[in-house]
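Engineer: Here is the input, now give the coordinates:
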Amino acid sequence: NGLNYYLVPNTEPHDRAELALVIEAGSVLEDDDQLGLAHFLEHMLFNGTKNFPNQELINFLETVGMEYGPDVNAYTSFDETVYTLTIPLDDPETTQKALQVLVDWAAFASLDPTEIDKERGVIVEEWRTRLENVNGRLNEKIIPALYGKSRYSERLPIGDMDIVRNAPYEALQRFYDKWYRPDLMAVVAVGDFDVSAMEEQIRSVFSTLSNPAETAQKEEYSIAYDAEPEYLVITDPELSVSVAQVVYKRPAKEFSTVQDFADDLARGLFSRMLNIRLDDLTRADPAPFLQASYGISSLAAGVEALNFGVFSQEGEIRSALSAMLAELERVQAYGFNDAELARAKAAFLANFEQNYNQRADIDSASISSGLVSTHLDGSVYTSMATDLELAQQLLDIIDLKTVNSYSDEFANSAGRLVLVAGPEKEDLVLPNEAELAKVFDDIENIQVAEYQQKDIAESLMTDIPSPRASLSREHIDSLDVEHVVLANGINLYIKKTDFVADQVLLSGVSYGGSSVYEDSDFQEANMISGIVQESGVANFDLSELEKILAAKNLSVGVSIGNLSEGISGSSSKGDI
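Structural biologist: You can find the predicted model right below:
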């Protein structure tokens, strides 16, 4: 019947499984009288099916300890609808029933008119709630601009509330019958089960499904990525800072061959080095912006978004945008240098090594999510072992010229969208479209200097302290913990565990906290942990510190409470 299924055995967590039903149909396939009904249908599948009428579905989920949200969920997007379950595996009957839930969702929804009418108000309230928060209001304006003059901008999943309120029952049934069919479905199962047994169960229940005698052709829709530059300025009373986003719409890269993996690595190295430079600018004195970053996200229809974002103080968004673009211009003019690339490669390799070392601890939900994504975008799902093997081979041969060439993706202004959003205040004037366009024109004509970088030390400490004798040592048998009292009076408790591979956790606490300070010092005491986190160590500022530790798998933090202060950290065994 054309249904795909994916099975992965995984023991984290024990005696649990993640199940997903993927429907390759979303709001973009709605007819003109169905706007919002793909999402409406998602809601309705929780309101009764053939084998779980009325509230029996919810009752079953609750009796086996599942809760809507953490264990049972669903979402509707432009191109897909996905349903997920987390189930216990201690009872074979529960597994069988859970698979029956997926089958019922796939083909046996009740779509009872009474329940449909009840659900209309739920969806309208969901729509209203979105408009009551700043993100919802911004998205209502940004998404149409992002997707341009395409079917996607006319088919937002939340839909048209007039249709949601008044659509005939037949319209909902029509979408279900037309698009919920085996050749547009996939089942994903990841968990602590026997693969052969799970496969047999899936084949048994899903092979009974059949496609309609006449299947509708699934039309492919497109998003333009070569349109003239566009500008959008938005204000909202709930925004507290000004933000600018520059989006370059480009054809999405494939990920199915070794060369694709190499290209993805090179692109990732470019992104990391650019973000480090932008981070460094936030610590300059004066800093040209509060925060800036670069990343890549998927839109739809084989198009991705190369995103630059910058936050500024009120009234400074234009200069902040200029500073961010000037840094991109510097990269385009001179590229990155060998030292930057070496650190980025070392950091990437360390991350692949950590993922491989902790492969037994990855949770089933993460694997399931990855399989859903690869099924939908047609890419290849790779194991941690394969990722590490390829990274070890390819990182050595990726050269600086290749990485620097990714700045060419921003050389063409076609497909560029510039968004500026800020607080709705009488005394705050945001740049208009003409002024934003001039920022880009001016950047093309400025002369930027080549990036200057200080020499970075290879290690934090040149003189390693010698070990000191401890005052006492005892083994606490009931906890299997070693208790050591150091010469300076610090109590040290050491316990060996196998909870997570290649991980060492450290925590330290002392009594005191903000309560020991005068009232006049309370605010400073309350903020000190954040200040320390943004500070360097010894003679190294934070930017230098991050570069020195680029290839290390570690983190360190400090905290202060009312009655105590503490330190915490984690690392691989090699970086303790």
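Engineer: from here on, contacts and neighbour counts on C-alpha atoms
Structural biologist: Noted.
Engineer: hang on, residue 157 in a helix?
Structural biologist: No. Under the criterion used here (DSSP: H, G, I helix; E, B strand; the rest coil), residue 157 is coil, not part of a helix.
Engineer: which residues touch it?
Structural biologist: Counting by Cα atoms under 8 Å, 6 or more residues apart in numbering, residue 157 touches 26-27, 35-36, 38-39, 76-78.
Engineer: Would you quantify the distance from it to residue 239?
Structural biologist: Going from residue 157 to residue 239 by Cα to Cα, to the nearest Å gives 25 Å.
Engineer: For the comparison step, fold the sequence that follows:
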Amino acid sequence: MQRLLATLLFLTITAALYSQQRDVESLPDDPRVKSGTLANGLSYILIKNDAVKGYADFCLAQKCGTVLESKEQTGMFELLEALMLKGTRNFPGSEISEYLRKLGVLSDNIIFSTEEDNITYLIKDIPVARENTIDSSLLILYNWIGSLNIDEEDIKEETPFVKSELINRWDAQMRLDEQLLGQLYPESAYAESFRPEYVDMLDNYTSKEVREFYYKWFRPDMQAIIVAGDIDPALLEAKIKSTFVTIPKPMEEQPREYYTPPTLEGTNVALLKDREYSKTKVSINLLKTPLPESYRNTSVPFIQEYFDTAIEKLLADRIREGSIAQNIPIANLEISKGRFLDIWNSENFSITFETLPSTVYSAVSFVNSEIVRAAQYGFTSREISKSKDIYFRELENIYDNRAMLGNDIYLQRALDHFYDGSTLASIELKFEIMKQILFTITQKQVNGYANALLSQEDNVVICCMMPEYSDASTPTAERILAAYDSGELITPEATATEQSPVIFWPDFAGNVAGSIVRETTDPISGALVAELSNGAVVILKSDVQTKSDTILFKAISKGGFSLMNGITPANVSYLNEILNIGGLGNISRPNMERLFSYYDLSVDARITQNTEELYGYASRASLEKLFHAIYMNMAERRADDSAFETYRQGKIYELKSRALSPENAFRDTLLYYSYSNKKSVEPVTAEMMEKLNYAALYEQTRERFANAADFIFIFSGNFDNSLALGYAVKYIGSIPGNQMEREEWMVMPNYLTKGHVFKRFLYNMVTPKTYMNVTLSYGVPYTIENYTLARFTERYIRSRLLSPENRRLATHARINASLNYYPEEIVTLNTIFTTDSLNAAALDSIVESSLSDLAYGKADNRELSQIRQNMQEEFAKSVGNSYYWINALEYRYVENIDFHTGYGTLISSITQEQLQKFARDLLEKGNKISVIMDGTTDDVNTRNLFREDKFIREFFGIE
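Structural biologist: Modelled structure (predicted):
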């Protein structure tokens, strides 16, 4: 670990000398930033961001968290978080919430985060045009720092919600992480930070105990005020100095101590099981010492960032390619550098992947062989050259678009600086430093760093997480270690990386160029519309007002799996995974992804119920390759039997383990009740996957993309129309097309369930929680007016559900309204919650009462006015966005409806009467599907319990 640091510093100094820079030195702060520390220890970081006119984010950051709680103090920080909106010295009761609501701050822009080592209280998008608003916003932070009202009544009221939230987080992943912490670092506070059985202690906390805890940890010397947005930093600095200096300095200093994990000898293997975990996931962790704080405000982290990201991507490419070549099932591969198990004073280079229980050994051995190969023999000059190009392009993109960056980017930089000493240097300075240094870095230097990063004998942790069952395929820790060690036994012949085949962009195989039959201008968007000789329609929207050089693209055709055999809504996700598995031309999918990454473009395919689609993006420099990739996706789709077989084996295991997860059980049940055609939502089984005929499926999917005349091709961004049109003629015009064989989708009878359905059932869980879904629907015409009314309704109900008094009822809440045209014209309002059994009825009541308020003229007019204003502002911003025009042109040319003209005016003109009628129809005439799954630790005899229910009997085949 020290060798890695020494190597990094040596390489940094060497690179600095090559670029004629001085030795490693501290970097100046971004000129946009004002920062400092008051006499009482309070820090402040103020950042001017001209990109967000009229708004700013106000944040209180604190260097304390749940790891500081003793067993007897479980939940104290969460309880304090809950009390932050219950009253302070200057804002009694709910005045903070009311004040922010009057300002127009949405409920979901009040964001509190309590983690193991830090706490962040954030209010986003506060309008700051008026100075008194800035004063009041600072006063809220002032009150949170040390003027919180802590009353017995408020504690008693909030305690049940805090307990519910803590318990609902205790899922399979968290339980497995706690097992690992207990095995590796049993003496650390992280290993004992929370247990569900501890939460009852919350019932006994007195206001005196909570107040003492509050004053112990909420101290100015551990806190920072951060403001980012359209502000005058000098003015805010003066206000902070005059106001916050009155907060007293703590009488006794109590420095915050951070736990440092001890070095683990050798390679440690942890085999962890949980009965609700539904996959087998392996991680190989190379634990490091974090970069010393004295180097964090220098150019060292910039150079380290390049080294790390380059090695992460190059190693991932090799593992993906090799696993397919050797038929080793490895899925969801992630390679990253970060903290280990959220321990603050730690660093970890992690290779994580999913596999099968029966292939854990071969997968671990193979992955380690690639780690060893990279460590000992490095990467080729071509690989490294490409990694530099990719890194610099991404850095240049950030630099070019720096004037458009949101407040969240600057806020995160400020938090990183406060919490761990990261630099506040400007984007411009980072760009200039790396522009000088990056291309002077040699192959030898990159490979030297790779050797230091990937080679170590101690502090290695291999973790295998899997379901809690035993059979012949269950791995053992001893054999996992042996497999890992065997991966180091690679021969010199296997490491000849310079002789590895080089992947080049393929030659264009088209030989019949098309021509333009008709060329017009779309009257609504001003886009160029060209019909080609093969029947394809190409739409070029090239005047989008954005500084980004990214061009978005989408191609849509009518048909989808409504014209295919054996595909249903339940198995379409597998169809789309298989659809993209084979690659293009004679190039495998992993190698095609490497080319896409290098040339900064992407093209993927998907099939929905009624459409087949291609979608993706490209930088302006790769525009021609984007058109070529579209051609290959339609004319040169590639089958890959080996890749499919590896995929199939992984999915068979996944499907066998699927029911272990309560989330999956709830999702399958919800799907069943939501649709009237029960056959169409029959879950995919392992047996179905075993029998899947890849050749037949490949042929069906190939046919869906075979006729260019079926497709509308839409491009949006900053590009030259004549250049793009020439590429369209060359590449899209070469795709076979027959206008006489244009298709229409068939209407599949996958209709939403009508009427009122209520289903509540029990499910055995390790930690009981309640999953709840309420779906309201009503048949309405597919018009822009109904689309707008649906958005109003969704936002109003979201604001009610996420209000401070209601958001505590659910750990997770998701609200979505959609207007659908296929297979029927219908509006849906869907709400999904994770809560406890006692709060389910309250949440249902909030949805009903909020809709009722809209329906009968009782809605909060201030809330509706703010929603209207927010929608207008979002629309004004969106018309300069390429994504907006892709969707607007799809609506117009595929669905034959104009969702752009008059939309801004419509937002302003929607009346109370229109909203009332829309909500009243949904409430009084619409359909309602409520599905609630309550967790229980009881030994529920599923067959006997479900035997009483007709749906369950049919669904699970119980006689």
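Engineer: Superposed, what's their TM-score?
Structural biologist: The pair, once superposed, lands on a TM-score of 0.90 when counted by TM-score structural alignment, normalised by the length of structure 1; 574 aligned residues with a Cα RMSD of 3.0 Å.
Engineer: about what we covered before: return the subset of the contacts of residue 157 of structure 1 lying in strands.
Structural biologist: Per DSSP state E, strands hold the following members of the contacts of residue 157 of structure 1: residue 76.
Engineer: Pull out the buried residues from the contacts of residue 157 of structure 1.
Structural biologist: By neighbour count, with 16 or more other Cα atoms under 10 Å, these hold 26-27, 35-36, 38-39, 76-78 as buried.
Engineer: Show me which of the residues you listed is closest to residue 215 of structure 1.
Structural biologist: Nearest to residue 215 of structure 1, judged by Cα to Cα, of those is residue 26 at 16.5 Å.
Engineer: what sits against the counterpart of the closest one in structure 2?
Structural biologist: The pairwise alignment with structure 2 assigns residue 26 of structure 1 to residue 65, based on TM-score structural alignment. By Cα under 8 Å, 6+ apart, the contact set of residue 65 of structure 2 is 77, 114-119.
Engineer: Which part of structure 2 matches stretch 51-58 of structure 1?
Structural biologist: Counting by TM-score structural alignment, stretch 51-58 of structure 1 pairs with residues 90-97 of structure 2.
Engineer: cool, stretch 304-318 of structure 1 as well?
Structural biologist: Mapped onto structure 2 using TM-score structural alignment, stretch 304-318 of structure 1 spans residues 347-361.
Engineer: What residues sit buried inside the matching stretch?
Structural biologist: Buried residues in stretch 347-361 of structure 2 (16+ other Cα under 10 Å): 347-357, 359-361.
Engineer: same question, stretch 686-693 of structure 2
Structural biologist: Quick answer for stretch 686-693 of structure 2 (16+ other Cα under 10 Å): residue 686.
Engineer: can you give me the strands in the stretch 201-350 of structure 2?
Structural biologist: For the stretch 201-350 of structure 2, the strands defined by DSSP state E, counting those that start in this stretch occupy 223-229, 267-274, 280-288, 331-338, 347-355.
Engineer: so of those strands, which one's packed in deepest?
Structural biologist: For the strands of the stretch 201-350 of structure 2, the largest average neighbour count (mean count of other Cα atoms under 10 Å) is found in strand 223-229, namely a mean of 27.
Engineer: Check the mean deviation of that strand from structure 1.
Structural biologist: After superposition onto structure 1, strand 223-229 of structure 2 sits on average 1.4 Å from its aligned residues (mean Cα distance after the TM-score superposition for structure 1).
Engineer: Kindly name the residues of structure 1 that line up with that strand.
Structural biologist: The aligned range for strand 223-229 of structure 2 is 185-191, by TM-score structural alignment.
Engineer: chain center to that stretch, what's the gap?
Structural biologist: Once both centres are worked out by Cα atoms, centre = their mean, to the nearest Å, stretch 185-191 of structure 1 turns out to sit 21 Å from its chain's centre.
Engineer: Can you name the residues in contact with that stretch?
Structural biologist: Residues outside stretch 185-191 of structure 1 that contact it (Cα under 8 Å, 6+ apart): 2-24, 364-365, 367-368, 371-372, 375.
Engineer: and the gap between residue 626 of structure 2 and residue 725 of structure 2?
Structural biologist: From residue 626 of structure 2 across to residue 725 of structure 2, the span is 13 Å (Cα to Cα).
Engineer: Count the residues that sit near the counterpart of residue 251 of structure 1 in structure 2.
Structural biologist: Mapped onto structure 2 by TM-score structural alignment, residue 251 of structure 1 lines up with residue 289. Using other Cα atoms under 10 Å, residue 289 of structure 2 is surrounded by 16 other residues.
Engineer: I'd like the next helix or strand past the helix or strand where residue 123 of structure 1 lies.
Structural biologist: If you go by DSSP states H and E, residue 123 of structure 1 is part of helix 113-131. Counting by DSSP H and E, the element after helix 113-131 of structure 1 in chain order, helix or strand, is helix 134-147.
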